[in-house]
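Enquirer: I'd like to go over a predicted model; first the sequence, then the structure.
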Amino acid sequence: MRLAHDVETVRSAERALMARLPEGALMQRAAAGLATACADLLGKVYGSRVTLLVGSGDNGGDALYAGARLARRGAGVTALLLSPDRAHAGGLAALRAAGGTVLDAQDRNATERVGRADLVVDGIVGIGGKGGLRPRAAELADAARGTVVAVDLPSGVDADTGEVRGAAVRADATVTFGTYKPGLLIDPAREYAGALRLVDIGLELAPAETGLEALQYADVAALLPRPTGESDKYRRGVVGIVAGSARYPGAAVLAVAGALHGGAGAVRYVGPAADAVLARFPEALVSAGPPAKAGRVQSWVIGPGLGDDPSGLHDVLASDVPVLIDADGLRLADPATVRDRAAPTVLTPHAGEAAALLGVTREQVETERLASVRELAARYDATVLLKGSTTLISPPDETRPARVNPTGSPWLATAGSGDVLSGLTGSLLAAGLAPLDAASVGAHLHGLAARHAADGAPISAQDVAGALRSAWQDVTENLFA
C-alpha cells in the first residue's frame, strides 16, 4: 500500500531523526537520492547542463547539495538564487567547491540559463509552502524547456490537500523524501507532480499517522472475494439494484452489468427496465417491486437513472444491509435518514453532485477535493466515493485515513461509466467487503478496466463493464496462480 503523511507528521518525524544523526546528515541523504534520480533522468551526466531554482529553505539546500554532486560528475551546474541573502550557506559552499556557478535569479541571463538547461531542479519552496509562486519564480519555472524535477513536491502546490492556488511548477518528475505527501496523489496537484520517486531517508512513521492511502495490486488482490468449495450463489452474496426509468433504461442495464462482474453470486433487479435488463442479462433476477418484496439481498444499489421517482427509496434505506446511493438517489435521499441508518451507507457522487449536497460550487469541490469528500462523509455519516480525475474515498470516521485510487483514466469520462461503478461496488458490498474496501477496490478495478478497454482509443460504459473480468485477472494472476 502506498502511504502518504501530512506536513506536520513529516516534520515531527524529521526532528526526531535529526536528533539522533550528525548535523546535516539527513539533508545529505535527501540530496544523494535527489542527485541519483537526476542522473538517471539525464542518462549522461558529464557535459549536461543543469539549472537549480533555489529558494530560501531546506528544499533549496537539498537542490544545492544535489547540484554539487552532479557538478563533481562533470555536469555544468548553475544555481539561480531567488532569495540570495537567505540561501542555504552549506549548500552554496558545496556547489561552489564543486565548480558550480551561482547567480542571483534577477540576473539578466537567468531566464536564458533555465531555457538552455537539460535539467531544471525545482528547489523553490518546500512542503510547508502555501499559495502560488511569486512572479519571478513563476517566470523562471515557465522558461524551462528541459526535464523539470521537483524536490519533495512541485513548488506552489499544497502538500496536505493537493490544492493549487496560483502559479505552480509543472514537473516531469518529483523526488519526494521519506514518505509520499497527500498533495502528490490528489488532483489538481497530482497533475503537476509528474512521475513520482520515493527516497527512503530513514523516517519512522507509524501506520496510525497515515493521512492518505492508495491500494496497490497486492492490496486489491487480498481483498477480492473468492469462492470456495462450499460456495453457492447466496453465500457469495446477492446484490439488489434499484435503477433505471422509462427515460433511462440503460442505466439499469449498466448497473446490473457492473454488479454481475463484481463477484457477487446473483443480482436482483427492481424497477421499470426489467425487459431491457433481461434482454441483456437473462441471469438477472427481476422483480416488479417494491424492494422489500424482491427477496433477500446482502446489499442494495439505488439511484442510477432513477429520475424523479422516489419509490423504493424508503424500503432500501430502511433495510438492514449496506446501501450504495448514486446519481438521482443522491438528490432524492434525505440526509437525516441516511445518517440514522444502522447499516453502512456508501455515497458515490461526482463533483457536481457533491457540490449540490454541500451547497457549494463545483469549482470549489474540484479545487478542494480532499476537504470536500471528508466533509460529505462527516455530514452523512457514510463512506463517500468522490469520482473525478482522482477518485477519493473517505470513511465517516475522520480519524481514519482517506484513500485515493491511482488507476483512473480520462477515458472514463463517458456516459454510464458511473452506473457500472455503482453496480460493481454494490456487488463487492454484497460479497462481504467493508464499505471503505468495497469502494476502494471497486474504483481500482473500474479504472483498470477502462485502461484495458481503451488501449488509447475511445470507449463506452459497456466496454468498461466487459473489461472488468480482464482487470480482475490482471490483479490476481500473479498472486493466485
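Expert: That came through, no problem.

Enquirer: CA only for contacts and neighbour counts going forward, please
Expert: Will do.

Enquirer: Name the residues of stretch 40-56 that come out as buried.
Expert: Within stretch 40-56, the residues scored as buried using 16 or more other Cα atoms under 10 Å are 41-42, 45, 48-56.

Enquirer: what's residue 86 in contact with, if anything?
Expert: Counting by Cα atoms under 8 Å, 6 or more residues apart in numbering, residue 86 touches 56-57.

Enquirer: please redo it, this time with the cut-off set to 7 Å
Expert: residue 56 (Cα atoms under 7 Å, 6 or more residues apart in numbering).

Enquirer: same check, this time on residue 324
Expert: Residue 324 touches 300-302, 345-347, 426, counting by Cα under 7 Å, 6+ apart.

Enquirer: Determine which two of these are furthest apart.
Expert: 300 and 347 (12.0 Å; Cα to Cα).

Enquirer: And these two? Which one has more around it.
Expert: residue 300 (29 against 26; other Cα atoms under 10 Å).

Enquirer: The more buried one and residue 320 touch, don't they?
Expert: No - applying Cα atoms under 7 Å, one finds residue 300 not in contact with residue 320, separated by 10.0 Å.

Enquirer: Now render the buried residues of stretch 40-56 as TSV, adding secondary structure and distance to residue 316.
Expert: Listed next are those as TSV, based on DSSP: H, G, I helix; E, B strand; the rest coil; distance: Cα to Cα, whole Å:
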residue	secondary structure	distance to residue 316
41	helix	54
42	helix	58
45	coil	63
48	coil	65
49	strand	64
50	strand	62
51	strand	61
52	strand	59
53	strand	57
54	strand	58
55	coil	56
56	coil	58
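
Enquirer: okay, now the closest residue to residue 161 other than its chain neighbours: neighbour count?
Expert: Once flanking residues are discounted, residue 161 sits nearest to residue 183: 5.2 Å by Cα to Cα, 6 or more residues apart in numbering. Neighbour count for residue 183, taken as other Cα under 10 Å: 28.

Enquirer: circling back to that earlier point, dump the buried residues of stretch 40-56 to CSV, plus distance to residue 239.
Expert: Converted to CSV, these look like this (distance: Cα to Cα, whole Å):
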residue, distance to residue 239
41, 49
42, 53
45, 58
48, 60
49, 60
50, 58
51, 58
52, 56
53, 55
54, 56
55, 55
56, 57
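
Enquirer: of all those residues, which comes closest to residue 11?
Expert: residue 56 (17.3 Å).

Enquirer: How about the contacts made by that closest one?
Expert: Each residue near residue 56 by Cα under 7 Å, 6+ apart is listed here: 83, 86-88.

Enquirer: please redo it, this time with the cut-off set to 6 Å
Expert: 83, 86-87 (Cα atoms under 6 Å, 6 or more residues apart in numbering).

Enquirer: So the closest residue in space to residue 101 that isn't next to it in sequence: helix, strand or coil?
Expert: Leaving aside its sequence neighbours, residue 101 sits nearest to residue 78 (Cα to Cα, 6+ apart; 4.6 Å). Put simply, residue 78 is strand when judged by DSSP: H, G, I helix; E, B strand; the rest coil.

Enquirer: adding another structure so you can compare the two:
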Amino acid sequence: MRLAHTVAQVRAAEAALLRDLPEGALMQRAAAGLAHAVLDFLGGGYGRRVLILVGSGDNGGDALYAGALLCRRGAVVDALLLGSSHHEAGLAALTAAGGRLVRTVEGQAPDVVVDGIVGIGGRPGLSPGAGAVLAALEGIAVVAVDVPSGVDVDTGELVGSHVRADLTVTFGTHKVAHLVDPAAGACGAVHLVDLGLELPPAEVEALQQSDVTALLPRPDRNAQKYSRGVVGIRAGSDTYPGAALLCVSGASCGLAGMVRYIGLAADAVRLAHPEVVGEGRVQAWVVGPGGSDAAGEALRAALADGVPLVVDADALAHVEGPLGVPAVLTPHAGELAAMLGVAREEIVARPLAHVRLAARRFEAVVLLMGRHTLVARPDGRVRVTTTGLPWLATAGAGDVLAGLVGALLAAGLAPWDAAAVGSWVHGAAATRASGGGPIVAGDVAHALGGVLQSLL
C-alpha cells in the first residue's frame, strides 16, 4: 500500500525520530537520498551542471547538502539563493565541496534544476521572484525536493504559480499532493527515500499490485455459480445499446458466477455473451450506463431488491440523497458537479474535497473518475488509482468499469474494496490493451481476463 500522510503527521513523526538521532542526521539522510536520485536521473555526476534553487528552511538545507555530495561526484553545482534566510550549515558544506553561489540564471544552461524553494511547510503559490526565475529556466529538467514548490501539500490543489517537476524526491512517506490531482500531475515521477519514520494510519492511500491480489475474490473448492455471486445489469436503451454491451462485458470478467441482464438490448447482449441470463435474484445491481430516460425507473427497481448496487451515468441524475443500501456511485467530473450543484471547474480544481463531500452527502462510496481516480468513503478515507494511461479517456470505458465493480460487489467485496480494486484492474487492463497506442472501451473489457489471470 502506498500511503500519503499529511504535513502534521509527517512533522510529528520527524519530531519523534529526531529525539533519538544526533543533530542533523535526518537531514543528512534526506540529502543523501536526494543526491543519489539526481545522479540516477542524470545518468552520472561527472561534468554535469546542476543548478540548485535554494529557499528558506530545511527544504533548502536538504538541497544544499545534496549539492555538496554532487560536487564530490564531479558535478558542477551552482546555487541561487531565494528568500530572506538560508540554511547556513548547508551553505558552508556546499561551498566547501566546491559549489558556487550565483546571483542570476544567465550563462550556460544546467543539465538539471533542483527545486529546493519551498518544502512541505510552505503555503501554496510562489513569490513573484521565484516565479520569474522558473520562467527563465523553462525547458530544463527539474527535480523537486519533497514536493514541487507552490503546490498545496495536504489537498493536492494548485493555487497560483508552482513548479512542474520531472522527478520529485520525497522523504519518509508520500504526501497527498503526490497522489491527488491536479498537484500530482506537477510531480512527475515520484521517488520515496525511507527515513525510518513511525507513521500513523493515513486517510489517503493507493493500492499496489500485491494489495489488489490479496483483495480479489477467489472461489472455494465447493463453489457453484450462485455462491460465487450473481450480478444484475440494468443498462442500455434504444439510443445507447452499446452501453449495455460494454457494461455486461465488464461484469462478465469471470469474477462473479453469473450475469443477468434486463433492458432493451437483450438480443444484442445475448448474441455477444450467450452465458448471460435474464431476470432473477442477484447479489448486486449495476444501473445507469446508457439508460437514458428509463434510468430513474431502473434505479427504483434495483433499489427494491435491497442489495448493493453500482449507480453510473444516467442513473446518477436520480440520486438525491442516501439510497439506503450499500452503494458505489461512479461519476466523472461533470456528473459530480451536477450532483453537488457546483461548476465542473470546481470539481477539477478540488477533486479530493468534492469526492469526500459527495461520499458524506450520499452516504455511499463515490468513485470520481479521472487521471488519478479517487474512491472515497463517507468517513473521509480515500483510495487513489494510479494505474491507467491517457488513452483510457475514451467513450464507454466507464460502462466497462461499472460492470466490473458490480461483479466484485456480487462476489462479496465491500463497496470501498470493490470500487478501488475495480478501478485498479480497469486501469491495468487499459495499459495492457494499449501497448502505448490508442484503445477503445471494448479493448479494455477484452484485456480484463489477462490482467486477472496474471494477478491470481
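Expert: Received it, and whenever you're ready, just let me know what you need. Because the structure is a prediction, the values reported are computed rather than measured.

Enquirer: hmm, back to that, which of the contacts of residue 324 of structure 1 fall within strands?
Expert: If you go by DSSP state E, the contacts of residue 324 of structure 1 have 300-302, 345-347 in strands.

Enquirer: wait, which of the buried residues of stretch 40-56 of structure 1 is closest to residue 282 of structure 1?
Expert: residue 41 (53.9 Å).

Enquirer: which residue packs closest to that closest one, ignoring adjacent ones?
Expert: In space, and not counting its chain neighbours, residue 41 of structure 1 is closest to residue 147: 8.0 Å by Cα to Cα, 6+ apart.

Enquirer: Need the counterpart of that neighbour in structure 2.
Expert: Using TM-score structural alignment, the partner of residue 147 of structure 1 in structure 2 is residue 141.

Enquirer: Distance check, that match against residue 76 of structure 2.
Expert: Noted for residue 141 of structure 2: a distance of 16 Å to residue 76 of structure 2, by Cα to Cα, to the nearest Å.

Enquirer: Equivalent analysis for residue 380 of structure 2, please.
Expert: Counting by Cα to Cα, the gap from residue 380 of structure 2 to residue 76 of structure 2 is 47 Å.

Enquirer: Which of the buried residues of stretch 40-56 of structure 1 sits closest to residue 388 of structure 1?
Expert: Of all these, residue 388 of structure 1 sits closest to residue 41, with 30.6 Å by Cα to Cα.

Enquirer: Return the distance of the closest one relative to residue 68 of structure 1.
Expert: Residue 41 of structure 1 sits 17 Å away from residue 68 of structure 1, going by Cα to Cα.

Enquirer: Check residue 53 of structure 1 too.
Expert: As judged by Cα to Cα, residue 53 of structure 1 and residue 68 of structure 1 stand 14 Å apart.

Enquirer: residues making contact with the lengthiest helix in structure 2?
Expert: When structure 2 is parsed with DSSP state H, its longest helix is helix 415-434. Residues outside helix 415-434 of structure 2 that contact it (Cα under 6 Å, 6+ apart) are 212, 385, 387-388, 404-405, 408-409, 443-444, 447-448, 451.

Enquirer: Output the residues you listed in a markdown table, with distance to residue 416 of structure 2 and neighbour count appended to each entry.
Expert: Formatted as a markdown table, those follow (distance: Cα to Cα, whole Å; neighbours: other Cα atoms under 10 Å):
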| residue | distance to residue 416 of structure 2 | neighbour count |
| --- | --- | --- |
| 212 | 12 | 20 |
| 385 | 12 | 28 |
| 387 | 17 | 21 |
| 388 | 19 | 23 |
| 404 | 14 | 33 |
| 405 | 10 | 34 |
| 408 | 11 | 29 |
| 409 | 10 | 34 |
| 443 | 26 | 16 |
| 444 | 22 | 28 |
| 447 | 23 | 20 |
| 448 | 20 | 25 |
| 451 | 20 | 19 |
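
Enquirer: Strands of the stretch 151-300 of structure 1, start to end?
Expert: Remark: strands assigned in the stretch 151-300 of structure 1 by DSSP state E, counting those that start in this stretch are 173-177, 195-199, 212-214, 238-242, 266-270, 285-287, 299-302.

Enquirer: so which of those strands is the most packed in?
Expert: When you average the neighbours per residue for each of the strands of the stretch 151-300 of structure 1 (mean count of other Cα atoms under 10 Å), strand 238-242 leads with a mean of 31.

Enquirer: From the chain's centroid, how far away is that one?
Expert: Mean-position distance between strand 238-242 of structure 1 and its chain equals 28 Å (Cα atoms, centre = their mean, to the nearest Å).

Enquirer: One more: stretch 252-261 of structure 1?
Expert: With Cα atoms, centre = their mean as the basis, stretch 252-261 of structure 1 stands 25 Å off its chain's centre.

Enquirer: Quick one: the residues in structure 2 that it pairs up with.
Expert: In the comparison with structure 2, stretch 252-261 of structure 1 aligns to the range 244-253 (TM-score structural alignment).

Enquirer: ok, and the closest non-adjacent residue to residue 159 of structure 1?
Expert: Ranked by Cα to Cα, 6+ apart and with sequence neighbours excluded, the top spatial neighbour of residue 159 of structure 1 is residue 183, at 4.5 Å.

Enquirer: wait, I meant residue 277 of structure 1
Expert: Spatially, and ignoring its direct neighbours in sequence, residue 277 of structure 1 is nearest to residue 253 (5.1 Å; Cα to Cα, 6+ apart).

Enquirer: same thing with residue 211 of structure 2?
Expert: Once flanking residues are discounted, residue 211 of structure 2 sits nearest to residue 1: 6.5 Å by Cα to Cα, 6+ apart.

Enquirer: just to revisit the earlier point, touching, the residue nearest to residue 41 of structure 1 and residue 117? I think so.
Expert: No - the criterion here is Cα atoms under 6 Å, and residue 147 of structure 1 misses it with residue 117 at 8.3 Å.

Enquirer: higher neighbour count, these two?
Expert: Set residue 147 of structure 1 next to residue 117 and count neighbours by other Cα under 10 Å: residue 117 wins out with 23 against 17.

Enquirer: Alignment lookup: the more buried one to structure 2.
Expert: In structure 2, residue 117 of structure 1 lines up with residue 110, judged by TM-score structural alignment.
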